[in-house]
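[1] Sequence and predicted structure, then a few things I'm wondering about:
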Amino acid sequence: MKYTLPNPSVQEQDLAGKFAIVTGASRGLGRGIAFHLASRGSNVLATCSSETSLKNVVSLQEEIRLLYQERNPQNHATPRIFGVVAPLTEPSKCCDNIVAAVKEHFSGAVNILVQNAALQETMPIEAIDEGHVRRMLTGNISTAVQLIQALLPHFVPDSRIVNISSEGARQSQPAPVTLLYGACKAALESMTRVWADALGTRAGMERTTVNSLIVGVTKTGDTANGLPEGLPDIEPVRQLIKFKMEACSVDRRLGEVDDVAEIVGWLCCEKSRWVSGSAVCANGGTVKIL
């Protein structure tokens, strides 16, 4: 079997018994994050956008089953993976479906939330209309706000919330790609700081941390045009990729899914207990945040 992450193994089970929600986990970065958390013992509720995408969650379940069957010398218990359809552009339906799944599969308790799912529509500046603006704000801001609100009764002490942001929130990118997307991610980072203050001492959620992860251009799948999944094949994007590779401080390459997933895993574990309200970079140094 070709696993989601390279050279996979059952890792230290520091997340064993935890219950994690990863949005947008049927493919790409979200799938890699879900796989990584499960390899450390966490049960995972993987959300996707449609019934069709649920088959990808089923294949993720099979990957984890085989991983723990074949590469598990300590004979650790296999974590459970569940899937649920949670469309970003329908906040009420999205939240209701996730909460129902939490009650059914997690006995109502949530330890980890990774808000990875995002809506990215590419549109020239002159073509942007009210509908496009509304969809972007709904999918990337309203749903994120309402999901945390809906999960407040289900979070437990020492919970971890990680909101996936983008370099587009901090640095100008090709306008058709990131005009509204970057603005939405900047808003998510701002809300992250407020959530960190509000939730870290909230009764029933004591010591909870909330952070955002600024992700650089990351290879999330094999595409026919040689570009990371989700980016259009236009010259400004190709120039962006070239610039990002040349600007990378660590290595002259694009990020891989496991580069990012391992940082998410650290933010979700006990060792990150003293980091909250921060914007952590996972970009090889292409954008420096002080």
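    Ah, there it is.
[2] can we go C-alpha only for contacts and neighbour counts from here?
    OK.
[3] The protein: helices as residue ranges?
    28-39, 54-70, 91-105, 130-137, 143-151, 175-199, 235-247, 257-267 (DSSP state H).
[4] For Val215, find the nearest of these.
    Ranking the helices of the chain by proximity to Val215 (CA to CA) places helix 257-267 first, at 7.3 Å.
[5] what packs against the closest one?
    For helix 257-267, the packing partners by 3 or more CA pairs under 8 Å, 6 or more residues apart in numbering; DSSP states H and E come out as helix 28-39, strand 155-166, strand 209-215, strand 279-282.
[6] Among the ones you listed, which comes closest to Ala100?
    strand 155-166 (14.3 Å).
[7] Point out the most buried one among the helices of the chain.
    Neighbour counts (mean count of other CA atoms under 10 Å) averaged over each of these peak at helix 28-39, with a mean of 26.
[8] can you give me how far that helix is from the chain middle?
    Put simply, helix 28-39 sits 9 Å off its chain's centre (CA atoms, centre = their mean, to the nearest Å).
[9] now that helix against helix 257-267, angle please.
    With axes from the mean of the first three to the mean of the last three CA atoms, to 10 degrees defining the directions, helix 28-39 sits at 50 degrees from helix 257-267.
[10] Check which helices and strands helix 28-39 sits against.
    strand 19-22, strand 43-48, helix 54-70, helix 257-267.
[11] now these as TSV including distance to Phe155?
    Listed next are the helices and strands packed on helix 28-39 as TSV, based on distance: least, CA to CA, whole Å:
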stretch	distance to Phe155
strand 19-22	10
strand 43-48	14
helix 54-70	24
helix 257-267	16
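[12] Indicate which one of these is closest to Val177.
    Val177 sits nearest to helix 257-267 of all the helices and strands packed on helix 28-39, at 20.6 Å, using CA to CA.
[13] tilt between the closest one and strand 209-215?
    Per the same axes, to 10 degrees, the angle that helix 257-267 makes with strand 209-215 is 160 degrees.
[14] And for helix 257-267, what's in contact with it?
    The contact list for helix 257-267, computed with CA atoms under 8 Å, 6 or more residues apart in numbering, reads 5-6, 28-29, 32-33, 36-37, 160, 162, 211, 213, 215, 218-220, 272, 275, 282.
[15] okay, now the one to match up with it:
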Amino acid sequence: MNPFDLTGKVALVTGASRGLGKGFAIALAKAGADVVVTSRTRESLDETIAEVESLGRKAWPVVLDVREQSSIETCVAEAWEVSGGVDILVNNAGCNVRKPALEVTWEDWNLILETNLRGVFFVAQACARRMVERGYGRVINIGSVTCVNGYAGLAPYGASRGGTKQLTMSLADDWGPHGITVNCLAPGWFKTAQNKVMYEDEGWVDYLTDRIPLKRPGAPGDLDGALVFLASDASAYMTGQTLLIDGGISVGAVRAVPTK
């Protein structure tokens, strides 16, 4: 038997209309899962649905705003109704505001923490309540390299991702006795809709690449293997962990010896 096979499983991916979330939905479908995909608007999910269905898997669109408690409860109830039950949660929906710490506003802080941390917790809680009844679940919280590294201009974002790492450990301890694993998948520097403007600066890209031991930013597909691992029975004895897929940048951003 292939422990990475997700045939017969149902995954729920939040923030699945674009970027990493869309890639996660497609990767899970390739591994055999049917997928509930969410976004704040139904129309934005059309491309993701088409790609999942082209792989012969089912895709169900559900509207979700992770900043609204009622939206979370409605979404999770609908996800269970249309799919028959969710086995895997990929807690991906997130946002960012890049500013020097002295310029961060009250509103900036609330937007980021409510989306990236509060939303992650309450989506996981709503799913786990139903997973407990089945005695099985895989919760994958999406963090980032800022779970472990600090970067100027990303104070609220880093706080939210560091919180995600700590939350993952607490939930793993809480829900482990119920057959639910909780892990954090932490990407390094990937080009997404949130940060694409930064990748238009060749000097910045060179600066970043020099600090990545594998000498390149993340590319589409680099997260697929780790995601499927965490979603599958291959990781059945792994919980509370943060898995960094970052090209090695988290080993140390400053080079002690110049490289050629």
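    That came in fine, so what should we check first? Since the structure is predicted, the reported quantities are computational estimates derived from the model, not experimental observations.
[16] Any idea what the TM-score is?
    The TM-score (TM-score structural alignment, normalised by the length of the second structure) is 0.87; 248 aligned residues with a CA RMSD of 2.3 Å.
[17] residue in the second structure matching Val145 of the first structure?
    In the second structure, Val145 of the first structure lines up with Phe121, judged by TM-score structural alignment.
[18] now its match, nearest residue through space, not along the chain?
    Leu167 (7.7 Å; CA to CA, 6 or more residues apart in numbering).
[19] quick one, what contacts Leu113 of the second structure?
    By CA under 8 Å, 6+ apart, the residues touching Leu113 of the second structure are Pro156, Tyr157, Ala159, Ser160.
[20] circling back: could the helices and strands packed on helix 257-267 of the first structure be laid out in CSV, adding distance to Gln11 of the first structure?
    Below are those laid out as CSV (distance: least, CA to CA, whole Å):
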stretch, distance to Gln11 of the first structure
helix 28-39, 6
strand 155-166, 19
strand 209-215, 22
strand 279-282, 21
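[21] So for Glu130 of the first structure, which of the ones you listed sits nearest?
    strand 155-166 (23.4 Å).
[22] Under the alignment, what does Ala86 of the first structure map to in the second structure?
    Matched to the second structure by TM-score structural alignment, Ala86 of the first structure sits across from Leu64.
[23] picking that back up, in the first structure, what residue corresponds to the residue nearest to Phe121 of the second structure?
    In the first structure, the residue matched to Leu167 of the second structure (TM-score structural alignment) is Met191.
[24] cool, and Glu78 of the second structure?
    In the first structure, Glu78 of the second structure lines up with Ala101, judged by TM-score structural alignment.
[25] Would you check how far apart the closest residue to its match other than its chain neighbours and Pro91 of the first structure are?
    Spatial nearest neighbour of Ala101 of the first structure, chain neighbours left out: Val84 (7.1 Å); criterion: CA to CA, 6+ apart. Plainly put, Val84 of the first structure is 14 Å away from Pro91 of the first structure if you go by CA to CA, to the nearest Å.
[26] Leu147 of the first structure now?
    8 Å.
[27] what's around Asn89 of the second structure, how many residues?
    Actually, residue 89 of the second structure is Leu. It isn't Asn. By other CA atoms under 10 Å, the residues close to Leu89 of the second structure number 24.
[28] Look up how far Asn116 of the second structure lies from Lys191 of the second structure.
    18 Å.
[29] Ok, Asn141 of the second structure next?
    Applying CA to CA, the value for Asn141 of the second structure to Asn116 of the second structure is 10 Å.
[30] now do Cys147 of the second structure
    Applying CA to CA, the value for Cys147 of the second structure to Asn116 of the second structure is 12 Å.
[31] rewinding a little: neighbour count for Lys191 and Asn116 of the second structure, which is higher?
    Asn116 (29 against 17).
[32] you'd agree the more buried one is up against Asn91?
    No. Taking contacts as CA atoms under 8 Å, Asn116 of the second structure lies outside contact range of Asn91: 9.2 Å.
[33] got a list of what the match of Ala86 of the first structure touches?
    Leu64 of the second structure touches Thr14, Thr38, Ser39, Arg40, Thr41, Ser71, Ile72, Cys75, counting by CA under 8 Å, 6+ apart.
[34] same thing but at 6 Å, please
    Applying CA atoms under 6 Å, 6 or more residues apart in numbering, we find Leu64 of the second structure in contact with Thr38, Ser39, Arg40, Ser71, Cys75.
[35] Let me have these in CSV, extended by distance to Leu55 of the second structure.
    Formatted as CSV, the contacts of Leu64 of the second structure follow (distance: CA to CA, whole Å):
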residue, distance to Leu55 of the second structure
Thr38, 19
Ser39, 21
Arg40, 24
Ser71, 29
Cys75, 24
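[36] Out of these, which is nearest to Leu111 of the second structure?
    Of all these, Arg40 has the smallest distance to Leu111 of the second structure: 14.8 Å, by CA to CA.
[37] Now check the first structure for the residue matching that closest one.
    Residue pairing (TM-score structural alignment): Arg40 of the second structure is matched to Ser49 of the first structure.
[38] isn't its match right up against Thr89?
    No. Judged on CA atoms under 6 Å, Ser49 of the first structure makes no contact with Thr89 at a distance of 9.3 Å.
[39] Leaving out chain neighbours, which residue sits closest to the aligned partner of His132 of the first structure in the second structure?
    Applying TM-score structural alignment, one finds that His132 of the first structure aligns to Asp108 in the second structure. Counting by CA to CA, 6+ apart, the nearest residue to Asp108 of the second structure once its immediate chain neighbours are dropped is Val97, at 6.7 Å.
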